[in-house]
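[1] A predicted structure for the sequence below; I have some questions about it.
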Amino acid sequence: MLVLEFKIKGKPHQYAAIDEAIRTAQFVRNKALRYWMDTPGVNKYDLNKYCRVLAREYDFARELNSTARQASAERAWSAIARFFENCRKSVPGKKRCDPAPSHGARERAPREGYPKFKKNSRSVEYKTSGWKLLDPKHIVFTDKKGIGRLKLIGTWDLAFYDSEKIKRVRLVRRADGYYAQFCVSVEVRETLEPSGNTVGLDVGLKEFYTDSNGQTEPNPRFYRNAEKKLKRAHRRVSKKQKGSANRKKAVNRLGRVHLKISRQREEHAKRLARCIPPSPPFQRGVGGDLVAYEDLRIKNLVRNHYPPFAPLSKGGWGDDAGWYQFRKWLEHFGVKFGKITVAVNPAYTSQKCSSCGTVVKKSLSTRTHVCQCGCELDRDHNAAINILNAALSTVGHTGTWVDDPNASGDLTATLAGANLSEQVGSLKEESPRRDSWGVSI
């Protein structure tokens, strides 16, 4: 899948109609989730049938296109399926994974880990009906919400793709306006000549990453650099009266600052990841036929406030690094360019000597690895070499490398020719091509 994004230009009443469609989609998703919680044995197809019941019962739900209602129910089922998958993997925090025995019992059960009801949805998704592409720059929505004809602003050429290839259309609300995303069913692959190189990557706080060749990439720290703007925007919001128009404007300005930071972080991760599998004209840095990296649990790292790991927690640098985005794009471009990406267990990669294999204990503040065998390297450089060696020892296996054969891990390795839909949850997107300014990725 390929996702092409355009900014939408319309009139105020059309934006209000989009907001109403988003609220209706949120209502359908929440009702479908409640139906699953109250009714034992409900599956995905039962939720789709339940959309018809909601349309008969609520007039505003009937106004939304039937495929958009089904897409909202599919979102609810996606959250449910992800919950059971987390239970099977024994993810911490997912405490209850039994079907709902009864309404009262479910209400008294712990809520942690369950799919949650949406409060502020920002998108509505249509399938193959409810919309029509008039020309490459105009789209009209034909349901009874009254959205009508909208202008698409962007440099992507939709005329290049057959209209039957467009499987879904999303309307997304952001702080700086409304956007339309087109999910196009096409394969994006590029064939590159083998370079004969392999590389291991160690992400860190001092440098964004250090590779096994000793090259480093500086950490931009976008959030840190924008903290003054964020504090000023927060103060403006707190000074406004709740419910007033000025407060809404202040909240919107605050959202724009956060939106800029997230876009900077995503674009930085995307460009770095694209340079690692070598592809002209981006012949820079560390490219190789095999790229190894750590299988880090980023969510757990940034939540750890124990003193040795305080820099990794929220408010530290770990939450601003964008390691998750970098890994996601790295796996995507590995598939696109036919390269192998392998996630290895990070255990002892920083402590083990890359020369003799001796474990040399060191704290986070110790930045140089010094071993009795005479090996003296930067801590991250030593870890990157260990990561590469671990990946090379497991080439031919699909999955996370582990020392313990009884240990469990996600199947995160991406082999040449593999399908993105077969990768981990972070890759279950239609496509990461979402640059509305025409930047080739």
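    It's in.
[2] C-alpha only now, for contacts and for neighbours.
    Fine.
[3] and the gap between Cys353 and Pro194?
    30 Å (C-alpha to C-alpha, to the nearest Å).
[4] quick one: which of those two has more around it?
    Cys353 (26 against 12; other C-alpha atoms under 10 Å).
[5] unless I'm mixing things up, the more buried one is touching Asn382, no?
    Yes. The criterion here is C-alpha atoms under 8 Å, and Cys353 meets it with Asn382 at 7.0 Å.
[6] overlap in contacts of these two?
    Common neighbours of Cys353 and Asn382 are listed as His369 (criterion: C-alpha atoms under 8 Å, 6 or more residues apart in numbering).
[7] What's the local residue count around His369?
    22.
[8] right, I mislabeled it, should have said Asp135
    For Asp135, the number of neighbouring residues by other C-alpha under 10 Å comes to 12.
[9] Skipping its backbone neighbours, what lies nearest it in space?
    Ala159 (7.6 Å; C-alpha to C-alpha, 6 or more residues apart in numbering).
[10] That neighbour belongs to a helix, doesn't it?
    Yes. Counting by DSSP: H, G, I helix; E, B strand; the rest coil, Ala159 is part of a helix.
[11] Next, count neighbours for it.
    Residues near Ala159, counting by other C-alpha under 10 Å: 11.
[12] Verify the contact between it and Leu134 for me.
    No. Counting by C-alpha under 8 Å, Ala159 stays clear of Leu134, with 10.5 Å between them.
[13] Could you look up the SS state of Phe84?
    Put simply, Phe84 is helix when judged by three-state DSSP.
[14] Put this next to the previous one:
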Amino acid sequence: MLVMEFKAVLKEPQKLAINEAIRTARFVRNKVLRYWMDNRGIGKKELYRYNTQLRDEFNFVKELNSHACQASVENVERAIKRFYDNCKKKVPGKKGYPRFKKHCRSVEYKQSGWKLSPDQKSIVFRDKKGIGKVRLKGTWDLWRFDNKQIKRVRIVQRADGYYVQFCLKVDNHDQLEATGNTIGLDVGLKDFYTDSEGLAEPNPRFYRTGEKLLKFYQRRVSRKKKGSANRKKAINKLGRTHLRISRQREEHAKRLARCVVQSNDLVAYEDLKVKNLVKNHCLSKSINDAGWYQFRKWLEYFGNKFGRITVAVNPAYTSQNCSDCGEVVQKSLSTRTHVCKCGCQLDRDHNAAINILKTALGTVGHTETLLNAYGDLASTFLGSDLVEQVESVK
């Protein structure tokens, strides 16, 4: 699935109409979820029937396209399924019981309720909410695809405006020539990552850099009177600053992941549980600022797109074991240099990256076999362990 996003150029009445459509989609979702809570054990057919009852009962729900209402029901259905799956798998901690949504910023249409203009520079929403014709601003070449390939159209509200997303069902895979390179990555807080060759990528620390500006705008919000127009403007300015920092972090992770995957046939990285790591209140801000999860997500995405192998390795003892002789060398977090009796002396993260690569190569097979396997390379998924990864390579 490929997602193309365009900035929407709107007039003020159109913004009000989109906000009304978003509130209606949220209303349908919460009502359907309440119906499921009151009638535990019902199936998805009953949920869709209740959605039809809502359209007959409320005129403002009937004004929204029927497929957009069905998309809200699908969101509830996915949340329920995820909750039951977590219960069956006995996931530790909270199981993700479905919750009501107070703040919703998107409405999703299926393959009806909208129509693209012939030049594909604008889109018309044809339900009774009154959104009308929306001009699209962006550089994506949407004209290359057939309208039948567009499975979803989503309107998203952000701090800096409204966006229209197109979800297309296309083959997004590219085949690259084999490079013969393999690499192991050890992420950290001092450097963003250190590879098995000893090269380190500096950590940009976008949140730390913009923290002073964030505090300034947060103070401005606190000084404004609640409910006033000036407070809304201050909140919007604060939201824009947060959005800029999150985009910087995402773009940084995307660029690095693409470069690493294109340059190597196998990429090994740590299978970190970031959700557990941020429980350390001393390091939680720095861990969230690093964006390890975004980096891993894009590594696996580009690995799947370009036909490269990505392997998540258990991080246990990768920093303690010697990469040369395998001896365990105990060291605290403050010890940044690995020194072993065998004479091996490396940076702590460099030593860990070598161990990560060795473990990954031991999982997928010998290096010679790997480099001849370009036609059958596969990518792994989040949450899978080494047993679920590539077991044999032809």
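    Received the coordinates, thanks. Here the structure is a predicted model, which is why all the values come from computation and not from measurement.
[15] coming back round to it: residue in structure 2 matching the residue nearest to Asp135 of structure 1?
    Aligned by TM-score structural alignment, Ala159 of structure 1 pairs with Trp143 of structure 2.
[16] surely Ala71 of structure 2 meets Gln111?
    No. If you go by C-alpha under 8 Å, Ala71 of structure 2 and Gln111 don't touch, sitting 10.9 Å apart.
[17] Please pull up the equivalent of Leu134 of structure 1 in structure 2.
    Checking TM-score structural alignment: Leu134 of structure 1 goes with Ser117.
[18] In which helix or strand does Tyr163 of structure 2 reside?
    Tyr163 of structure 2 belongs to strand 161-168 when elements are defined using DSSP states H and E.
[19] scratch that, Thr366 of structure 1
    Using DSSP H and E, no helix or strand contains Thr366 of structure 1.
[20] what are the ranges of the strands in structure 2?
    2-9, 106-109, 114-116, 122-125, 132-137, 150-158, 161-168, 182-187, 191-195, 200-202, 266-270, 309-313, 337-339, 345-347 (DSSP state E).
[21] list the helices and strands the first one packs on?
    Applying 3 or more C-alpha pairs under 8 Å, 6 or more residues apart in numbering; DSSP states H and E, one finds that strand 2-9 of structure 2 contacts strand 132-137, strand 161-168.
[22] Make JSON lines from those and add mean neighbour count and distance to Arg219 of structure 2 to it.
    Output for the helices and strands packed on strand 2-9 of structure 2, formatted as JSON lines (neighbours: other C-alpha atoms under 10 Å; distance: least, C-alpha to C-alpha, whole Å):
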{"stretch": "strand 132-137", "mean neighbour count": "18", "distance to Arg219 of structure 2": "34"}
{"stretch": "strand 161-168", "mean neighbour count": "18", "distance to Arg219 of structure 2": "23"}
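[23] and Val91 of structure 2, which of the ones you listed is closest to it?
    strand 161-168 (30.7 Å; C-alpha to C-alpha).
[24] so where in structure 1 does that closest one end up aligned?
    The aligned range for strand 161-168 of structure 2 is 177-184, by TM-score structural alignment.
[25] So which residues make contact with the matching stretch?
    By C-alpha under 8 Å, 6+ apart, stretch 177-184 of structure 1 touches 1-9, 15, 152, 161, 165-173, 430-431, 434.
[26] Go again with 7 Å.
    Outside stretch 177-184 of structure 1, the residues that touch it by C-alpha atoms under 7 Å, 6 or more residues apart in numbering are 1-8, 165-173, 430.
[27] Also stretch 205-219 of structure 2?
    Residues contacting stretch 205-219 of structure 2 (C-alpha under 7 Å, 6+ apart): Ala234, Leu238, Thr241, Ile245, Arg249, Asp289, Ala290.
[28] Can you flag which of these belong to helices?
    Ala234, Leu238, Thr241, Ile245, Arg249, Asp289, Ala290 (DSSP state H).
[29] Would you check how far apart the residue nearest to Asp135 of structure 1 and Arg189 of structure 1 are?
    For Ala159 of structure 1, the distance to Arg189 of structure 1 - C-alpha to C-alpha - is 20 Å.
[30] Val344 of structure 1 too?
    Following C-alpha to C-alpha, the distance that separates Val344 of structure 1 from Arg189 of structure 1 is 25 Å.
[31] Mind checking which of these two has more residues around it?
    Set Val344 of structure 1 next to Arg189 and count neighbours by other C-alpha under 10 Å: Val344 wins out with 27 against 12.
[32] So that one sits against Val291, correct?
    No. Judged on C-alpha atoms under 7 Å, Val344 of structure 1 makes no contact with Val291 at a distance of 10.7 Å.
[33] which stretches of the stretch 301-441 of structure 1 form helices?
    323-336, 379-392 (DSSP state H, counting those that start in this stretch).
[34] Apologies, that question was intended for the stretch 1-150 of structure 2.
    Counting by DSSP H, counting those that start in this stretch, the helices of the stretch 1-150 of structure 2 are 12-38, 44-57, 59-63, 66-89.
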